[in-house]
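*Asks:* the following comprises the amino acid sequence and a computationally predicted model.
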Amino acid sequence: MRLLALALACLTAVPVLARADTITHATSLRALETGDDTRGWQAVGRLDLGHGSFCTGTLIAPDLVLTAGHCLYDKRSGALIDAREIEFLAGWRNGRAEAYRKVSRAVLHPSYHYGGPVGVKRSEFDLALIKLAQPIRLPQLQPFEVSRSAPYRGEEVGVLSYAQGRSEAPSLQRNCSVLERAGATVVMSCSADFGASGSPVFSFANGRPEIVSVVSAKAEMGTRPVSIGALANGVADLRQAIESRDNVATTREIRAGGAKFIKAN
């Protein structure tokens, strides 16, 4: 399997015309532009990172948002983003969110390494949990469950994302599939573009959407556009680390803007 991978990182939130090949690949995406469309999906939101950039994040507990680890880094300097510049816009659609929350601290998976060449290896454990300054407790914003099982090759999955050219409303793709498993990552036929980092990948095997992966990068398999996702079964380690201030045996704390960022050694 030969993959040419491209980091999704985050996207400057200005209107950008999609390339023709991007438009072709995204035809199976459905924009959720009305209240009826987004019902049940509002726990997915836009994660604004400051300076007009963003990723996608998902509420998995009233005060916890799951996203990609590399979203917490400034792609120009390689430094962690100041917590004061991060805001979660739950259910963001057409200029309005169901809830707005600032961030108190965040944790990266201890096995994730930001440096190094972009590719499947770099996408391994590309996970982060963000602790909100205040929990979101609204009946329409029910956190999504994280599956303890990894998706199998050939399994049909779906992705909900914000991305280049579609930053003002989420788009849903339900008919993509897992092409390969590689270490702690999956390669999928799902559409991905800049800004889609951190998007939840859902399995519907149990009759309800459960998160099985988080979008990390877009890539090409031959001439075929694909996406790479970090397996979500590492989230249990992140929950333990972020909910226990004493559990820092394999991490070091970085204080930024009064918030705690915990970075792997």
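*Replies:* Looks like it arrived, so ask away.

*Asks:* going by C-alpha atoms from here, please, whenever you check contacts or count neighbours.
*Replies:* Noted.

*Asks:* burial of the nearest residue to T185 once chain neighbours are set aside, as a residue count?
*Replies:* Closest residue in space to T185, ignoring its immediate chain neighbours: A230 at 4.5 Å, by CA to CA, 6 or more residues apart in numbering. Summarising burial for A230: neighbours were counted as other CA atoms under 10 Å, giving 30.

*Asks:* could you do Y152 as well?
*Replies:* The local packing count at Y152 equals 13, with neighbours defined by other CA under 10 Å.

*Asks:* who's in contact with it?
*Replies:* Under the criterion of CA atoms under 8 Å, 6 or more residues apart in numbering, the contact partners of Y152 comprise V178, R181.

*Asks:* name the SS class of it, please.
*Replies:* Put simply, Y152 is coil when judged by DSSP: H, G, I helix; E, B strand; the rest coil.

*Asks:* now it: how far from E124?
*Replies:* Plainly put, Y152 is 17 Å away from E124 if you go by CA to CA, to the nearest Å.

*Asks:* same check on G158?
*Replies:* According to CA to CA, G158 stands 20 Å off from E124.

*Asks:* so those two - more neighbours on which side?
*Replies:* G158 (25 against 22).

*Asks:* from what I can see the more buried one touches V178, true?
*Replies:* No - proximity of G158 to V178 does not meet the contact threshold set by CA atoms under 8 Å, at 10.0 Å.

*Asks:* could you pull out the buried residues of stretch 19-32?
*Replies:* Judged by neighbour count using 16 or more other CA atoms under 10 Å, the buried positions of stretch 19-32 are H25, A26, S28, L29, A31, L32.

*Asks:* identify, from those, the entry nearest to G222.
*Replies:* Sorting these by how near they are to G222, with CA to CA, puts H25 at the top with 14.8 Å.

*Asks:* here comes the other one, which I'd like you to weigh against the first:
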Amino acid sequence: MRSLVCALLALTLAACTGSAPESLSKTEAPGAIYNGDTREDVSTSSSPEKELVKATAVLVHSYRLAQAQNSVVKLNSTPLEQLYPLCPDEKFLTQPTLGFCSGTLIAPNLVLTAGHCVENQKDCNDSHFIFGWTEEKSRQGMLPSSEIYNCKSIVKFDLNIRKNIDYAILELDRPVPGVRPAKIAKEVLLKADQTLLSLSHPLGLPVKKDYARVLSDIPEMHTFKVQVDTFSGSSGSPLYNAQGEIVGILSRGMDDILEDDIYRVQKEGGCINFNACAVGLCFGQTYYKAPRIDL
């Protein structure tokens, strides 16, 4: 993990600003994007985080998978630009959306995710996992059935919103070969402005990385706050410290898109930008402290 440590220590947050003139997202509100959308595509072959990318899973519902011939599965994905009337300056518009949550391989046949992603055995039966689903891999539009894993059972689960507890450990139908499971940190030692690595599948897109900035951590709490560009679909995704250990999993965050904007587009035309937080309203995303899980 030495290369990952070096990469994290050298991080700077790149900022991108500006919206298309026809954008309707002008409301000042808490948002899911901070200092411009800094998400990036990653690769399983060249990035310093490649082993962690391989251990990252997109969770997929059964209806998204269609059995083709010769043990090949067709992925019933939807291009991002077809989900919402997004403005042309948004990222990843032509990439496919496929999943509903994110997770991480923490043992050869175990996945860590958020509890609200898979709450019961019925949810488990309808959940499937693809590891290392990068933008390059998504271009194929299909995968060998051997690369798709099924949820067998819920090994550990706790979802208590009042107490800010939100995690699940799921057993796969078989071990995942050739992937090194990620490790959960033994404890959370966070400082304000500390940088952490996020790997997730925002809106079900191929895996993206971003660098999170710690806003606050109260030792007695089960959760902590960071500024990082995550969306629905990122739930259950990991945050890594400089040692490549999981310190948190995404539990909840701010709204990606404002419903008022969708209504205005339907009524007046135009397009939507994702919801960037206004100054003074950047409250951060909420992560459950992974070391609190009783393994």
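*Replies:* It's in. These figures come from a predicted structure and were not determined experimentally.

*Asks:* work out the TM-score between the chains.
*Replies:* With the length set by TM-score structural alignment, normalised by the length of the first structure, the two chains reach a TM-score of 0.66; 201 aligned residues with a CA RMSD of 3.0 Å.

*Asks:* which non-adjacent residue is nearest the aligned residue in the first structure for T56 of the second structure?
*Replies:* With TM-score structural alignment defining the correspondence, T56 of the second structure maps onto V44 in the first structure. Taking CA to CA, 6+ apart, and ignoring the residues beside it in sequence, V44 of the first structure has T58 as its nearest neighbour in space, at 4.4 Å.

*Asks:* what residues are up against whatever residue of the second structure lines up with that neighbour?
*Replies:* In the second structure, the residue paired with T58 of the first structure according to TM-score structural alignment is T104. Counting by CA under 8 Å, 6+ apart, T104 of the second structure touches A55, T56, A57, V111, L112, T113, P181, A182, S237, P238.

*Asks:* and K260 of the first structure, by the same measure?
*Replies:* Counted by CA under 8 Å, 6+ apart, K260 of the first structure has contacts S104, R105, A106, E253, I254.

*Asks:* as a markdown table, the residues you listed with secondary structure and neighbour count would be great.
*Replies:* Formatted as a markdown table, those follow (DSSP: H, G, I helix; E, B strand; the rest coil; neighbours: other CA atoms under 10 Å):
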| residue | secondary structure | neighbour count |
| --- | --- | --- |
| S104 | strand | 19 |
| R105 | strand | 22 |
| A106 | strand | 25 |
| E253 | strand | 15 |
| I254 | strand | 15 |
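
*Asks:* and which of these is nearest to A79 of the first structure?
*Replies:* Distance ranking of those against A79 of the first structure, using CA to CA, places I254 first at 10.8 Å.

*Asks:* look up the closest residue to the closest one, ignoring the ones flanking it.
*Replies:* Using CA to CA, 6+ apart and skipping the chain neighbours, the partner closest in space to I254 of the first structure is F261 (5.0 Å).

*Asks:* so how far is R46 of the first structure from that neighbour?
*Replies:* Using CA to CA, which is the criterion applied here, F261 of the first structure is 20 Å from R46 of the first structure.

*Asks:* and for G195 of the first structure?
*Replies:* Taking CA to CA as the measure, G195 of the first structure falls 9 Å from R46 of the first structure.

*Asks:* same deal with F194 of the first structure?
*Replies:* From F194 of the first structure over to R46 of the first structure the distance is 13 Å, taken as CA to CA.

*Asks:* which of the two has more neighbours?
*Replies:* R46 (30 against 20).

*Asks:* contact partners for the more buried one?
*Replies:* Contact analysis of R46 of the first structure by CA under 8 Å, 6+ apart lists F54, C55, T56, G57, F88, L89, A90, G91, W92, Y162.

*Asks:* closest one to Q134 of the first structure out of the residues you listed, please.
*Replies:* The nearest member of those to Q134 of the first structure, counting by CA to CA, is F88 at 11.0 Å.

*Asks:* residues touching the closest one, list them.
*Replies:* When the contact criterion is CA under 8 Å, 6+ apart, the partners of F88 of the first structure are G45, R46, L47, D48, G57, Y100, R101, K102, V103.

*Asks:* out of the residues you listed, which sit inside helices?
*Replies:* Among those, none falls in helices (DSSP state H).

*Asks:* highest neighbour count among the residues you listed?
*Replies:* Tallying neighbours with other CA under 10 Å puts G57 at the head of the contacts of F88 of the first structure, with 34 neighbours.

*Asks:* how much space separates the closest residue to that residue other than its chain neighbours from Y112 of the first structure?
*Replies:* The shortest distance from G57 of the first structure to any residue that is not its chain neighbour, by CA to CA, 6+ apart, is 4.8 Å, and that residue is T67. The gap separating T67 of the first structure from Y112 of the first structure is 13 Å, by CA to CA.

*Asks:* residues that sit against both of those two, list them.
*Replies:* Common contacts of T67 of the first structure and Y112, defined by CA under 8 Å, 6+ apart, comprise L127.

*Asks:* who's more crowded, these two?
*Replies:* Comparing T67 of the first structure with Y112 by other CA under 10 Å, the one with more neighbours is T67, at 29 against 20.

*Asks:* for the helix or strand where V265 of the second structure lies, grab the matching residue range in the first structure.
*Replies:* When secondary structure is defined using DSSP states H and E, the element that contains V265 of the second structure is helix 259-268. Aligned by TM-score structural alignment, helix 259-268 of the second structure falls on no residue of the first structure.

*Asks:* part of a helix, is the residue nearest to T185 of the first structure?
*Replies:* No - counting by three-state DSSP, A230 of the first structure is not found in a helix; it is strand.

*Asks:* which residues does the counterpart of it in the second structure contact?
*Replies:* Under the alignment (TM-score structural alignment), A230 of the first structure pairs with Y288 in the second structure. Taking CA under 8 Å, 6+ apart as the criterion, Y288 of the second structure is in contact with N164, I165, D166, Y167, H222, T223, F224, G248, I249, L250, S251.

*Asks:* picking up where we left off before, distance check, the residue nearest to T185 of the first structure against L64 of the first structure.
*Replies:* For A230 of the first structure, the distance to L64 of the first structure (CA to CA) stands at 18 Å.
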